[in-house]
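In: Let me see the structure of the following:
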Amino acid sequence: MSRVIETWKFRPHPLLANAHMQTVFGLRWPQRAAPYAARVHHVPLEDGDQLALHEDVPFENSENAPSILLLHGLSGGHDSSYMCRLVERLTPRGYRVFRLDMRGCGAGEGIARKPNHCGRSEDVASVLNFIAELHTDSPTTLIAFSMGGTLALNMLAEAGEMRIGNFERALMICPPIDLFSIERHFRSFLGRPYDKFFVKNIWAQVLRRWQAFPETAPKTIPQRPKRLRDIDHLVVAPSGGFASAEEYYAKTQPGPKLEAIRQPVTILFSQDDPVVPFAPLFDFPHSSSVETIVTSHGGHLGFLGQPGLDADIRWIDWRILEWLEHLPLSLEKCKQRVCSR
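Out: As a prediction, the model looks like this:
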């Protein structure tokens, strides 16, 4: 089983202790966005689609500066608040930051005919290899949020001990582990508002893709579905070769694959996450390469902490920086094992 670490003590903001407030204000809390200054790469995929990859260079640019690949969550993109904040935190500290727009997301709209889904692990592998070709001597760390973590976990489970690009280790924040549990949760009273939120955003994305690529659209455009599961069944599953939403969930959820991971992964979860159920994290056996960090509060990607403990209330950002600065012994052993292959 994985090791559970309890060194990350999160104390929520006294006015934002509720999980839903953490989640909503975590997304909406005001912040000053730095001017966009990234270089955009188009990463080709084997099926003809492309991904948009945004590269922000460190203040003291060098070819062997360590690279960070950021993966967004469902309906997110390179301009999601957590992605932009990390660029501002990391580039002054000497990191080269890559923000990926997954298929049809952000700047990826118009260059991908197929939708993104939890099984597109090969897309993440293609990006890691692309980064390694750009910067041969730059070690790469992966930081993934929500659904981005699902893709990355699937990729690492499938890779086993095979190193992809210059990958070294990964941090997954609130990743969906059991897709069936999310579908059930979204049918509940507390989960329904989040289901509606994602339906609105994802259906708009689907319509824009059908407009850009009319040959992929059905003859009659249906009305907006009521549930995310309906979009998964009508759009996502057929595009990925799955017979139904249920088959899609069964084949792309990472829970049953966690035991196959052989490279260092840290998973951070909040017990009160109102979007992604926490309990399935421990319903499946993990390999010894998987570390888990669990906080009592934090919501979904919120983690707005008490004022005065860090430079600002974005607790998660400062823990990410600390995590990056400490190379675990398990990682050193893994690097020796992988590089010797």
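In: rest of the way, CA atoms for contacts and neighbours
Out: OK.
In: what about the residue lying closest to residue 163 once chain neighbours are set aside, how many residues close to it?
Out: Excluding its sequence neighbours, the residue lying closest to residue 163 (Cα to Cα, 6 or more residues apart in numbering) is residue 338, at 6.2 Å. Per other Cα atoms under 10 Å, the neighbour tally for residue 338 reads 16.
In: and residue 338, that's in a helix?
Out: Yes. Assessed with DSSP: H, G, I helix; E, B strand; the rest coil, residue 338 lies in a helix.
In: So it sits against residue 159, correct?
Out: No. Using Cα atoms under 8 Å, residue 338 makes no contact with residue 159, being 11.2 Å away.
In: Find the residues that touch each one of the two.
Out: Here residue 338 and residue 159 have no joint contacts, going by Cα atoms under 8 Å, 6 or more residues apart in numbering.
In: which residue ends up closest to the midpoint of the protein in space?
Out: residue 148 (2.2 Å; Cα atoms, centre = their mean).
In: wait, what's in contact with it?
Out: Taking Cα under 8 Å, 6+ apart, one finds 71, 72, 73, 74, 175 in contact with residue 148.
In: for comparison, sequence B:
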Amino acid sequence: MRSLSYWPPLPLHSGVIHTVFTAYVQRWGCLYPWQPQTSHVFHGAEGVPLYGEGYRVSQARGTIIATYGITGDLQNQWYLHTLAHWAIARRFDVVLFDWRAHGRSAELSPVLTSDGLYEGQDLVAIAQQCRELGYTPPYWFVGYSLGGQLALWGAWYAQQQGVTEIGGAAVICPNLDSNRSLAHLGTTFWGRQFERAISRQLQHLARHLHRLHPQMFDLKTIAQIDTIAGFDAALVIDRLGFGSVAEYYAASSPLPLLPQLTIPVWILYAADDPLFDPCLVPELLAIAESNPALTLLMTEQGGHVGFTSDRKCQRLWGDPDYCWGIHRLLDWLAQQPR
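Out: From the prediction side, this is the model:
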């Protein structure tokens, strides 16, 4: 772990407020709309079609393959669009995609999420297809929140399969242990509010899947979804062959993978992230200390996928805007060998 100078504006010193600001306020101020050059239909694990969009630059130093968190689509992810904007400015090719059951990928297939178990293989398959399409290696898997979990699984599968053109992964606030973090959410007032908000979005996602594929999804079952675990219990675990949500979360959480990774991985994590169990912080620090392949940046503040910087912090780093986490991620990628 490296200690870095970072501080948010004074009103965002609370991790809860910072998280709410990022999720519900900051998105309206995004100045960097995503303007892809081309669209693709990739084929992931077991041939599942996945919708993606790409942008290529001349003399690229590599390709970033990225997706978003637990809900959303390519059209409404301001943080992903900002990442793409600055990645292109730093001469990276960029491929963004809707992961399983999201956005236009949901239109192409009724296949549901698996929290990395298959999405990690999807990422490896997308990288291999990017090579055929002319995107520049090495390929870097990038994500935030649950998308960060998917990227870590992608790095794991790339390592297991010996795919040398995949450079590694860079993630911001990845979900590392679903069982513990969901249990933690239920212990605090704001945690319960966050889970209710996410659960409503998941029920909306499930209803959208029903409209697209009515023969595959039952509305009565969907109506009963009122928690994150409830979504997975109702729609996911039976299809994947798990006997319980706890068993599924234990299998899909990437924390046990981190000590075994030899492929380069960069993680930005805030100690005040209100969505995750605080007990994960010392464990993550200990893993990073013992694994030279893992670069961990741990900050005291930052919230969940926040890392908004004040003007003094921006001047210190020479950053062009307040998206401190994105600029540190791109700094690390720019330092990696081609």
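In: Onto which residues of structure 1 does stretch 10-18 of structure 2 map?
Out: Mapping stretch 10-18 of structure 2 onto structure 1 (TM-score structural alignment) gives residues 14-22.
In: Tell me where the longest helix sits in structure 1.
Out: helix 192-212 (DSSP state H).
In: how much does that helix stray from structure 2?
Out: Comparison of helix 192-212 of structure 1 with structure 2 after fitting gives an average deviation of 1.1 Å (mean Cα distance after the TM-score superposition for structure 1).
In: Packing partners of that helix?
Out: Contact analysis of helix 192-212 of structure 1 by 3 or more Cα pairs under 8 Å, 6 or more residues apart in numbering; DSSP states H and E lists helix 179-186, helix 228-231 as its packing neighbours.
In: circling back: and the contacts of residue 148 of structure 1, which of them are in strands?
Out: residue 71 (DSSP state E).
In: Make JSON lines out of the contacts of residue 148 of structure 1 and add distance to residue 126 of structure 1.
Out: What follows is those, written out as JSON lines (distance: Cα to Cα, whole Å):
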{"residue": "71", "distance to residue 126 of structure 1": "13"}
{"residue": "72", "distance to residue 126 of structure 1": "16"}
{"residue": "73", "distance to residue 126 of structure 1": "18"}
{"residue": "74", "distance to residue 126 of structure 1": "19"}
{"residue": "175", "distance to residue 126 of structure 1": "20"}
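In: ok, the contacts of residue 148 of structure 1 in structure 2: which stay?
Out: Counting by both residues aligned by TM-score structural alignment, their matches' Cα atoms under 8 Å, structure 2 reproduces these contacts from the contacts of residue 148 of structure 1: 71, 72, 73, 74, 175.
In: now these as TSV including neighbour count and distance to residue 164 of structure 1?
Out: Supplementary listing: those in TSV, determined by neighbours: other Cα atoms under 10 Å; distance: Cα to Cα, whole Å:
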residue	neighbour count	distance to residue 164 of structure 1
71	27	16
72	25	20
73	22	21
74	18	24
175	28	21
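In: residues in contact with residue 131 of structure 2?
Out: residue 137.
In: Look up how far residue 255 of structure 2 lies from it.
Out: 29 Å (Cα to Cα, to the nearest Å).
In: before we move on, what about residue 160 of structure 2?
Out: 16 Å.
In: Those two: who's more crowded?
Out: residue 255 (20 against 11).
In: Spatially, what comes nearest to the more buried one if we skip its sequence neighbours?
Out: residue 176 is the one closest to residue 255 of structure 2 (Cα to Cα, 6+ apart), at 4.9 Å.
In: before we move on, what about residue 130 of structure 1?
Out: That would be residue 43: by Cα to Cα, 6+ apart, it lies 7.1 Å from residue 130 of structure 1.
In: so which strand or helix has that neighbour?
Out: In this structure, residue 43 of structure 1 sits in strand 39-44 according to DSSP states H and E.
In: That'll do, ta.
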